[in-house]
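In: fold the stuff below for me.
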Amino acid sequence: MSHVAFLGGGSFGTALGILLANNGCEVSIYDRKKSVVNDININRKNDKYIKNLNIPKNVTAYNDLDETIKDAKFIVLSVPSHVIRAVSSSLKDKISEDVVIISIAKGIEEGSNLRLSQVIEEELPNNKVVILSGPSHAEEVAFDIPTTVVVASRDLDAANKVQDLFISKNFRVYTNDDLVGVEVGGAVKNIIALAAGVCDGIGYGDNSKAALMTRGMAEIVRIGIKLGGNPETFLGLTGMGDLIVTCTSLHSRNRRAGFLIGKGESTEEAIKDVGMVVEGIKACKAFYEIKEKLNVEMPITDVLYKILFEKKDPKEAVVALMEREKKNEIYY
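Out: Next up is the predicted model:
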């Protein structure tokens, strides 16, 4: 079977590494923290990110990048969106053109507002890029709980190879050639999940969350179509599926951060308390800029931006959202 290298030994990278090892692959994981590398290699655990793991023996961790990627046929970028460019750049002149690059981050590059596949392609223009997305919390994938995801690429042959690589009895993988839709859905749902957490933190109920998720989906579709995505993609795993799981799950760091903000914490305090990257905060800033430039109406994103970056009171923000001028439900 294939040798697959993971760059980043966090929760999702480790979970997928276990999955591929159980599929028969030789898996290597690069992490800059020696404690993570030692925990994987010696204890067959990764307690920093997920407790009670049993990591197979065909998973090996390294502190050395060159050793990690040696002879790899697939490289998985299992790092947050804000370091995708740097990590991609670190692979220049180190890998051949037949190595497929897989990204599992869900976000937008801050500053350029490029989708992550575009960032990777700028740094590694000769390699095929595949995005893996969908409702897939690491804490469940790691313990073989049934999960379904989608892999998207401009090269369907590459997507098919990645589908074959990951698919298993409890991990079903679909393909999709709508790279724009898959990436936009995966990024914007984090914004809506943050907002859902804010509502939970304030103390609102099921009616509020249902309304937020439904109108949040309208924003995903609206901006996604404007950027060139297929409307049907947003009704699938990377749109509706990921939106549901991220807005409702206790595993969701975006929802958790929003909950803390709804309880009265500042953005900075919430990030510190969550202790991991909260992609929705960066995505909110990026899509606020994108929607302003393209003149796309995204009222939830708009008020969340004001909460996160202009210190608007969350309850006042909800009032402003509810008191907007009346509209027809269906419009794009």
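In: every contact and neighbour count from this point should use C-alpha atoms.
Out: OK.
In: what's the burial count for residue 230?
Out: Residue 230: 18 surrounding residues under other CA atoms under 10 Å.
In: how about it, nearest residue that isn't a chain neighbour?
Out: Nearest non-adjacent residue to residue 230, counting by CA to CA, 6 or more residues apart in numbering: residue 181, 5.9 Å away.
In: residues in contact with that neighbour?
Out: Residue 181 is in contact with 224-225, 228-231, 233-234, counting by CA atoms under 8 Å, 6 or more residues apart in numbering.
In: quick check, nearest of those residues to residue 139?
Out: residue 234 (24.2 Å; CA to CA).
In: any idea how far that closest one is from residue 130?
Out: Noted for residue 234: a distance of 18 Å to residue 130, by CA to CA, to the nearest Å.
In: next: residue 219.
Out: Distance of residue 219 to residue 130, computed by CA to CA: 25 Å.
In: also residue 239?
Out: Distance from residue 239 to residue 130, by CA to CA: 17 Å.
In: helix/strand/coil for residue 213?
Out: Using DSSP: H, G, I helix; E, B strand; the rest coil, the structure places residue 213 in helix.
In: quick check: closest non-adjacent residue to it.
Out: residue 192 (6.9 Å).
In: buried set for the strand or helix carrying the one you found?
Out: Under the criterion of DSSP states H and E, residue 192 resides in helix 179-202. Across helix 179-202, burial judged by 16 or more other CA atoms under 10 Å covers 179-202.
In: chain center to that helix, what's the gap?
Out: Per CA atoms, centre = their mean, to the nearest Å, the displacement of helix 179-202 from the mean C-alpha position of its chain is 10 Å.
In: here is a second sequence; please produce its structure as well for comparison:
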Amino acid sequence: MENILYLGGPNIASEIYNKEYANARICGAEKWRKPLAKFLRQPHFIVWDNGDLVTHEVMGGLKNVYAIGAGMVASLTNESATSKSVYFAHCTSEMIFITHLLAKNPEKLAGPLLADTYVTLLKGRNAWYGQKLANGELTLDMGDSIKGKGMIQGVSAVKAFYELLGQSHLSILHPEEKKPVAPVELCPILKTLHKILISREVPTEAILQALRDETMNDPRDRIEIAQNHAFYMPSLLGQ
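Out: Model prediction:
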């Protein structure tokens, strides 16, 4: 991965184009990221550099996954701040859990990483897509390349992460049932998004049912599982 770089937010591309003040991070090998960060920096576009490429790549994909669900929740609850905050708590705990499987010492979901997730759930094209699906202005049959918006990356990312974490040879101990399960079984929001977008088993309203499941644990429990156990599985990304 010596020659791979990641450039991410927190920002919205259209607002950068309009020269609104923004921050970004470029991640990868030091010999590339530092000169490029300096080259890209402008008065309205401040670019930081960071060496944790894997965490940023994983989080960069996951934020698009969960942004679709955020858009659905916003539309289905008439922009309820409470419902959106409940969703945010659960989806970020799943993001942390998944990242600990894929990165050896992942950076915490805080600062720029958290801000990038927040802005994507707030206004990105994936959140917009989720809203339009939930209110009926778009349908899944229209595909994930939308005129005027481009590719909705979160749709294919839902499929990719679900299949990656659902492989039959992977297993972790379920904290309550005390039996081995695939990692995806501890990610109810990801599972629900897969049922809505990929297998098309349930309508968009299922995202609210997943949030309101009385058996769902405190999101903090999922984070503690990830942080307190040796979950890192380098084979998942061929490392």
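In: and the TM-score between them?
Out: Laid over one another, the chains give 0.77 as their TM-score (TM-score structural alignment, normalised by the length of the second structure), with 203 aligned residues with a CA RMSD of 2.0 Å.
In: still on that earlier bit, what about residue 219 and residue 130 of the first structure, which has more around it?
Out: residue 130 (27 against 23).
In: make sure the more buried one is indeed in a strand.
Out: Yes: under three-state DSSP, residue 130 of the first structure falls within a strand.
In: isn't it right up against residue 153?
Out: Yes: under the criterion of CA atoms under 8 Å, residue 130 of the first structure makes contact with residue 153 at 4.8 Å.
In: which residues do the two both contact?
Out: Joint contacts of residue 130 of the first structure and residue 153 (CA under 8 Å, 6+ apart) are residue 159.
In: which parts of the second structure are strands?
Out: All strands of the second structure, identified by DSSP state E, fall at 6-8, 22-27, 45-50, 145-146, 150-151, 172-173, 180-181.
In: save those as JSON lines, and put in mean neighbour count too.
Out: Formatted as JSON lines, these follow (neighbours: other CA atoms under 10 Å):
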{"stretch": "strand 6-8", "mean neighbour count": "19"}
{"stretch": "strand 22-27", "mean neighbour count": "22"}
{"stretch": "strand 45-50", "mean neighbour count": "18"}
{"stretch": "strand 145-146", "mean neighbour count": "12"}
{"stretch": "strand 150-151", "mean neighbour count": "12"}
{"stretch": "strand 172-173", "mean neighbour count": "14"}
{"stretch": "strand 180-181", "mean neighbour count": "15"}
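In: so the helix holding residue 192 of the first structure aligns onto which residues of the second structure?
Out: Using TM-score structural alignment, helix 179-202 of the first structure lines up with residues 53-76 of the second structure.
In: against the first structure, what's the mean shift for that stretch, could you check?
Out: Its aligned residues in the first structure lie a mean 0.8 Å from stretch 53-76 of the second structure after superposition (mean CA distance after the TM-score superposition for the first structure).
In: ok, the residue nearest to residue 213 of the first structure to residue 211 of the first structure distance?
Out: From residue 192 of the first structure to residue 211 of the first structure the distance is 11 Å (CA to CA).
In: next: residue 21 of the first structure.
Out: In this view, residue 21 of the first structure and residue 211 of the first structure are 41 Å apart by CA to CA.
In: then residue 132 of the first structure?
Out: 28 Å.
In: now do stretch 40-54 of the second structure: distance to the chain's middle.
Out: Taking CA atoms, centre = their mean, the mean C-alpha location of stretch 40-54 of the second structure is offset from the chain mean by 20 Å.
In: other residues contacting it?
Out: Contacts for stretch 40-54 of the second structure (CA under 8 Å, 6+ apart): 5-6, 16, 19-30, 33-34, 37-38, 102-103, 106-107.
In: can you pull out the helices in the stretch 201-332 of the first structure?
Out: Using DSSP state H, counting those that start in this stretch, the helices of the stretch 201-332 of the first structure run over 206-226, 242-248, 253-262, 267-274, 279-294, 299-309, 314-322.
In: pipe the ones you listed into CSV and attach distance to residue 136 of the first structure per row.
Out: Converted to CSV, these look like this (distance: least, CA to CA, whole Å):
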stretch, distance to residue 136 of the first structure
helix 206-226, 18
helix 242-248, 8
helix 253-262, 13
helix 267-274, 19
helix 279-294, 15
helix 299-309, 23
helix 314-322, 29
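In: among those, which comes closest to residue 123 of the first structure?
Out: helix 279-294 (20.6 Å).
In: what is the burial count for residue 202 of the second structure?
Out: By the criterion of other CA under 10 Å, residue 202 of the second structure has 14 neighbours.
In: please read the previous query as pertaining to residue 136 of the second structure.
Out: 11.
In: same check on residue 80 of the second structure?
Out: 12.
In: cool, residue 110 of the second structure as well?
Out: 10.
In: how about it, what's its match in the first structure?
Out: The equivalent of residue 110 of the second structure in the first structure is residue 235 (alignment by TM-score structural alignment).
In: for residue 198 of the second structure, same thing?
Out: In the first structure, the residue matched to residue 198 of the second structure (TM-score structural alignment) is residue 309.
In: what about its match, distance to residue 149 of the first structure?
Out: 32 Å.
In: can you name the residues that contact the alignment partner in the second structure of residue 149 of the first structure?
Out: Aligned by TM-score structural alignment, residue 149 of the first structure pairs with residue 24 of the second structure. Taking CA under 8 Å, 6+ apart, we find residue 24 of the second structure in contact with 7-11, 45-48, 112.
In: let's go with 6 Å and repeat that
Out: Applying CA atoms under 6 Å, 6 or more residues apart in numbering to residue 24 of the second structure gives the contacts 8-10, 47.
In: and the gap between the residue with the largest distance to the centre of the second structure and residue 19 of the second structure?
Out: Farthest-out residue of the second structure from its mean C-alpha position, per CA atoms, centre = their mean: residue 43, at 29.0 Å. Separation of residue 43 of the second structure from residue 19 of the second structure (CA to CA): 9 Å.
In: same check on residue 57 of the second structure?
Out: Where residue 19 of the second structure is concerned, residue 57 of the second structure sits at a distance of 25 Å (CA to CA).
In: same deal with residue 151 of the second structure?
Out: From residue 151 of the second structure across to residue 19 of the second structure, the span is 23 Å (CA to CA).
In: same question for residue 82 of the second structure.
Out: Taking CA to CA, one finds residue 82 of the second structure at 32 Å from residue 19 of the second structure.
In: ok, these two, which is more surrounded?
Out: Using other CA under 10 Å as the criterion, residue 82 of the second structure and residue 19 rank with residue 19 on top: 13 against 10.
In: how about the more buried one, nearest residue that isn't a chain neighbour?
Out: With sequence-adjacent residues excluded and distances taken as CA to CA, 6+ apart, residue 19 of the second structure is closest to residue 44, at 6.3 Å.
In: same question, residue 6 of the second structure
Out: Spatial nearest neighbour of residue 6 of the second structure, chain neighbours left out: residue 27 (5.0 Å); criterion: CA to CA, 6+ apart.
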